[in-house]
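Visitor: the following block contains a protein sequence and its predicted model.
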Amino acid sequence: MKAVQFKEYGGPDVLQTNQVERPVPKQGEVLVKVTAIGVNYADTARRQGEYVIPTPLPFTPGAEVAGIVEEVGEYVDQFSKGDRVVTLVGSGGYAEFVTTQANTLIPLPDGLDDETAVSLPLQGLTAYHLLTTMGRIEQGETVLVHAAAGGVGSLAVQLAKHFGAGNVIATASTEEKLALAKELGADHVVNYTNPNWREIVMDATGGKGVDIALEMVGGDIFHETIKCMRSFGRVVIYGVASGNPAEMYPSGLMNRNLSVIGFFLPQIMKKPVLFEKSLGELLSLVNQGKLKLTVGGVYDLEDAARVHELLQGRKTKGKLILKP
């Protein structure tokens, strides 16, 4: 089978399409024929050797796949060949086939296509828990969402309104992306390439600042975001897309009782009660048409390097999909 791998850390050019042996499901596992693969910033961090946990070489990225059950292992009775499913696999998703534990599979409802479905688990769960578990959102609060036209950001804008935010401020880098954020429910949109973006954000809050900020850029964006916070505000960090981790002095948080909180989705996956409840709620919102999933582009598996370039160049909006 075909799989995209890298044997050394580096830029998108280290991604290679190779022929590898097709995996065989073990006890309790299922072999899935992959039909759609979600591309995430975590994949680029893996490729660069900058992920929050070690990345062994050679490595096949891809944590999010949709597909069709091809074969079931021993003691699997809840799925059979031909079932349509979506799942989080941790790694190995950039391939024609992947094995995973049967209890991690989510059946796909009729009417939900594979590309839309694969746009939900990783980024939907991330947006959900950034706002709730970590951000502890309360009715009427002001939420600042950076990169609001991206996969997580576009869902976070909608979920913030769903959870009762009184004012959602979305940032993005182009007018087209800002228009998308506005369409998804943002109350104010701000172009963060404007050197005065922080002042514009503060104006949108009447000078009071924001209660929750979702930050995944790092560097100067992080420091300017801290300046946007009101007393008892929470900045939730879930990435460093700029490749420039911010340095800070914790004592600087004291005068406004600020919190800086880290988020790593795999920790949520270790708590089934959090995972099952939130994913069930997300699927329900999608099925009811209350949560819009934005697919930014569908590309051949062999184009993984190009897709990584587009993602890191912030030239896209919505979810990027690879198809074997």
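Guide: Here it is on my side, so go on. Numbering: from 1, shown residues only.
Visitor: from here on, contacts and neighbour counts on C-alpha atoms
Guide: OK.
Visitor: spell out for me which residue occupies the centre of this structure.
Guide: Closest to where the C-alpha atoms of the chain average out (C-alpha atoms, centre = their mean) is residue 123, at 3.0 Å.
Visitor: look up how far residue 71 lies from it.
Guide: Using C-alpha to C-alpha, to the nearest Å, one obtains 27 Å as the distance from residue 123 to residue 71.
Visitor: over to residue 100?
Guide: 11 Å.
Visitor: return every residue with contacts to both of the two.
Guide: 25, 30-32 (C-alpha atoms under 8 Å, 6 or more residues apart in numbering).
Visitor: out of these, give me the one that has the most neighbours.
Guide: residue 32 (29 neighbours; other C-alpha atoms under 10 Å).
Visitor: can you map out the helices along the protein?
Guide: For the chain, helices defined by DSSP state H occupy the ranges 41-48, 114-117, 121-129, 151-162, 175-183, 197-204, 219-227, 265-269, 272-287, 304-312.
Visitor: any idea how far the last one is from the middle of the chain?
Guide: So the one you mean is helix 304-312. Put simply, helix 304-312 sits 15 Å off its chain's centre (C-alpha atoms, centre = their mean, to the nearest Å).
Visitor: repeat that for the shortest one.
Guide: Here helix 114-117 shows a centroid-to-chain-centroid distance of 14 Å under the convention C-alpha atoms, centre = their mean.
Visitor: report all helices and strands that it contacts.
Guide: Under the contact criterion of 3 or more C-alpha pairs under 8 Å, 6 or more residues apart in numbering; DSSP states H and E, helix 114-117 touches strand 29-39, strand 64-72.
Visitor: at 7 Å instead, please
Guide: With contacts defined as 3 or more C-alpha pairs under 7 Å, 6 or more residues apart in numbering; DSSP states H and E, helix 114-117 has these neighbours: strand 29-39.
Visitor: could you check the angle strand 64-72 makes with the strand it packs on?
Guide: 160 degrees (axes from the mean of the first three to the mean of the last three C-alpha atoms, to 10 degrees).
Visitor: now for strand 29-39, which elements pack on it?
Guide: strand 64-72, strand 97-101, helix 114-117, strand 319-323.
Visitor: follow-up on the earlier one: which of the shared contacts of residue 100 and residue 71 lies closest to residue 310?
Guide: residue 32 (27.5 Å; C-alpha to C-alpha).
Visitor: pretty sure the closest one sits against residue 73.
Guide: No: taking contacts as C-alpha atoms under 7 Å, residue 32 lies outside contact range of residue 73: 11.3 Å.
Visitor: picking that back up, in JSON lines: the helices of the chain, plus distance to residue 320.
Guide: Shown next, in JSON lines, are those (distance: least, C-alpha to C-alpha, whole Å):
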{"stretch": "helix 41-48", "distance to residue 320": "11"}
{"stretch": "helix 114-117", "distance to residue 320": "9"}
{"stretch": "helix 121-129", "distance to residue 320": "11"}
{"stretch": "helix 151-162", "distance to residue 320": "8"}
{"stretch": "helix 175-183", "distance to residue 320": "15"}
{"stretch": "helix 197-204", "distance to residue 320": "27"}
{"stretch": "helix 219-227", "distance to residue 320": "24"}
{"stretch": "helix 265-269", "distance to residue 320": "19"}
{"stretch": "helix 272-287", "distance to residue 320": "18"}
{"stretch": "helix 304-312", "distance to residue 320": "7"}
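Visitor: use this one as the comparison:
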Amino acid sequence: MRAIEIVKPGGPEVLEWHEVPEPSVERGDVLIDTTASAVNRADVLQRQGFYDPPPGSSPYPGLEVSGVVTEVGADVEQFKPGDEVCALLGGGGYAERVAVPWQQVMPVPEGVPLHAAAGLPEVACTVWSNVFMLGRLRRGETLLVHGGASGIGSFAIQLAKALGSYVVTTVGSAAKAERVRELGADEVINYREEDFADKVHADVILDIMGAKYLAGNVRALKTGGRLVIIGLQGGRKAELDLGMLLAKRASVHATALRSRPVDEKGVIVRSVVDNVWPLVGAGAVRPVIYAEVPMSDAAEAHRMLDSGEHVGKILLVR
């Protein structure tokens, strides 16, 4: 088969479309013939040499995929050849075929085209597990989402609104502010012009920045608030005001999805299918697709992501 290989750490040009060995189908695996994958920030970090795949995962980039099941391993009863599915991966999505544990495989939500479903697994599992399972966002509470125009941000806005929350988000341009309002954001803050911590008090904050925003995030939390950090685009180390955290009876969580064991991912995947897919099927939440790029030209898709101009997901299609 063919897949995108990272020939050496570097810029988008190091992504090359090569002949590679077929994936092996082990006990409990599902083999998917890929229709599409999607580009995530983790793929960029892997390309740059900063984020190796978890042990046992495919060495090729790509954390999500959609396609058709062609083979199942021993003990797999939940899926069969011919099923249209999407899946959460530890790696390997930028390829013609990928083998994945059945626990991480999901049916395509009703009404979503097969190729577009490739843009759902990573954002849906990330948002649901962090904002709702860990952050315990409830109807009527306020969610602050940093990077509202990103794939994760655009999904979080829609899901939180569909479940009855007030949603505030940060963006870096007027054009992105208009787009996230269309997705349902109640309040939009341009981080280039305003300090979000002076503007909002949130019950839950979903943060991709890390160190740079830590102090502001703690200031912005309400009493009993929950800060969930899922990215470090603004650095790894910062001073935490424990006194303010204690006074607010607030909490800080730092989590990652890719490195979790299969069984933990499986719990999240099943919860997403039960709680999120019905909303997607009803049209209350939808994949936001910025561009579709041939998989063999993954370098161009990475250039798009690096530019920061996109809103939503960039798909790699076969």
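Guide: It's in. Quick caveat, the model's predicted, so the values are computed rather than measured.
Visitor: residue 148 of the first structure: which of the helices and strands packed on strand 29-39 of the first structure is closest?
Guide: strand 319-323 (11.9 Å).
Visitor: over in the second structure, find the residue span the closest one aligns onto.
Guide: The alignment of strand 319-323 of the first structure onto the second structure (TM-score structural alignment) spans residues 313-317.
Visitor: how close does the matching stretch sit to the first structure?
Guide: Its matched residues in the first structure lie on average 0.9 Å from stretch 313-317 of the second structure after superposition (mean C-alpha distance after the TM-score superposition for the first structure).
Visitor: roughly how far is that stretch from the heart of the chain?
Guide: Worked out by C-alpha atoms, centre = their mean, stretch 313-317 of the second structure lies 13 Å from the chain centre.
Visitor: can you list contacts of that stretch?
Guide: 35-39, 119, 151, 288-295, 298, 301 (C-alpha atoms under 7 Å, 6 or more residues apart in numbering).
Visitor: now with 8 Å?
Guide: Under C-alpha under 8 Å, 6+ apart, the answer for stretch 313-317 of the second structure is 35-39, 94, 115-116, 118-119, 150-151, 287-295, 298, 301, 305.
Visitor: need the buried ones from those residues selected in PyMOL.
Guide: Per 16 or more other C-alpha atoms under 10 Å, the buried members of the contacts of stretch 313-317 of the second structure correspond to this PyMOL selection:
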select buried, resi 35+36+37+38+39+94+115+116+118+119+150+151+287+288+289+292+293+295+298+301+305
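Visitor: dump the shared contacts of residue 100 and residue 71 of the first structure into JSON lines; add distance to residue 235 of the first structure as well.
Guide: Shown next, in JSON lines, are those (distance: C-alpha to C-alpha, whole Å):
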{"residue": "25", "distance to residue 235 of the first structure": "41"}
{"residue": "30", "distance to residue 235 of the first structure": "39"}
{"residue": "31", "distance to residue 235 of the first structure": "40"}
{"residue": "32", "distance to residue 235 of the first structure": "38"}
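Visitor: closest to residue 216 of the first structure among those?
Guide: residue 32 (31.4 Å).
Visitor: pretty sure the closest one sits against residue 68.
Guide: Yes: judged on C-alpha atoms under 8 Å, residue 32 of the first structure makes contact with residue 68 at a distance of 5.5 Å.
Visitor: count of neighbours near the residue lying closest to residue 95 of the first structure once chain neighbours are set aside?
Guide: Residue nearest to residue 95 of the first structure in three dimensions, not counting chain neighbours: residue 3, with 4.1 Å by C-alpha to C-alpha, 6 or more residues apart in numbering. When neighbours are defined as other C-alpha under 10 Å, residue 3 of the first structure has 25 of them.
Visitor: follow-up on the earlier one: tell me the contacts of the residue nearest to the centre of the first structure?
Guide: 151-152, 155.
Visitor: could I get the residues you listed as TSV with distance to residue 279 of the first structure?
Guide: Output for the contacts of residue 123 of the first structure, formatted as TSV (distance: C-alpha to C-alpha, whole Å):
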residue	distance to residue 279 of the first structure
151	16
152	14
155	13
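Visitor: between the helices and strands packed on strand 29-39 of the first structure, which one is closest to residue 177 of the first structure.
Guide: Across these, closest to residue 177 of the first structure is strand 319-323 (C-alpha to C-alpha), at 12.9 Å.
Visitor: rewinding a little: among the helices and strands packed on strand 29-39 of the first structure, which is nearest residue 217 of the first structure?
Guide: Of these, nearest to residue 217 of the first structure by C-alpha to C-alpha is strand 319-323, at 17.4 Å.
Visitor: ok, the contacts of residue 123 of the first structure vs residue 19 of the first structure, which is closest?
Guide: Of the contacts of residue 123 of the first structure, the one sitting nearest to residue 19 of the first structure (C-alpha to C-alpha) turns out to be residue 151, at 29.9 Å.
Visitor: test my guess that that closest one contacts residue 311.
Guide: No: at 10.4 Å, residue 151 of the first structure does not count as touching residue 311 under the criterion of C-alpha under 8 Å.
Visitor: what's the match for residue 305 of the first structure in the second structure?
Guide: Checking TM-score structural alignment: residue 305 of the first structure goes with residue 299.
Visitor: if I look at its match, how far off is residue 188 of the second structure?
Guide: 32 Å.
Visitor: and what of residue 41 of the second structure?
Guide: For residue 41 of the second structure relative to residue 188 of the second structure (C-alpha to C-alpha), the value is 23 Å.
Visitor: circling back: more crowded one of residue 299 and residue 188 of the second structure?
Guide: Per other C-alpha under 10 Å, whichever of residue 299 of the second structure and residue 188 has more neighbours is residue 188, with 23 against 20.
Visitor: quick one, what contacts that one?
Guide: Per C-alpha under 8 Å, 6+ apart, neighbours of residue 188 of the second structure: 168-171, 177, 180-181.
Visitor: likewise residue 5 of the second structure?
Guide: Counting by C-alpha under 8 Å, 6+ apart, residue 5 of the second structure has contacts 14-18, 59-61.
Visitor: of the residues you listed - the most surrounded one?
Guide: Neighbour max across the contacts of residue 5 of the second structure (other C-alpha under 10 Å) = residue 61, 31 neighbours.
Visitor: mind listing what it touches?
Guide: 4-5, 43, 46-47, 91-94.
Visitor: likewise residue 311 of the second structure?
Guide: 149-151, 154, 176, 179, 288-290.
Visitor: let's see it at 7 Å
Guide: Residue 311 of the second structure neighbours (C-alpha under 7 Å, 6+ apart): 149-151, 290.
Visitor: of the residues you listed, which is the nearest to residue 107 of the second structure?
Guide: residue 151 (20.3 Å).
Visitor: spatially nearest residue to the closest one (excluding sequence neighbours)?
Guide: For residue 151 of the second structure, the closest residue by C-alpha to C-alpha, 6+ apart turns out to be residue 312, at 4.1 Å.
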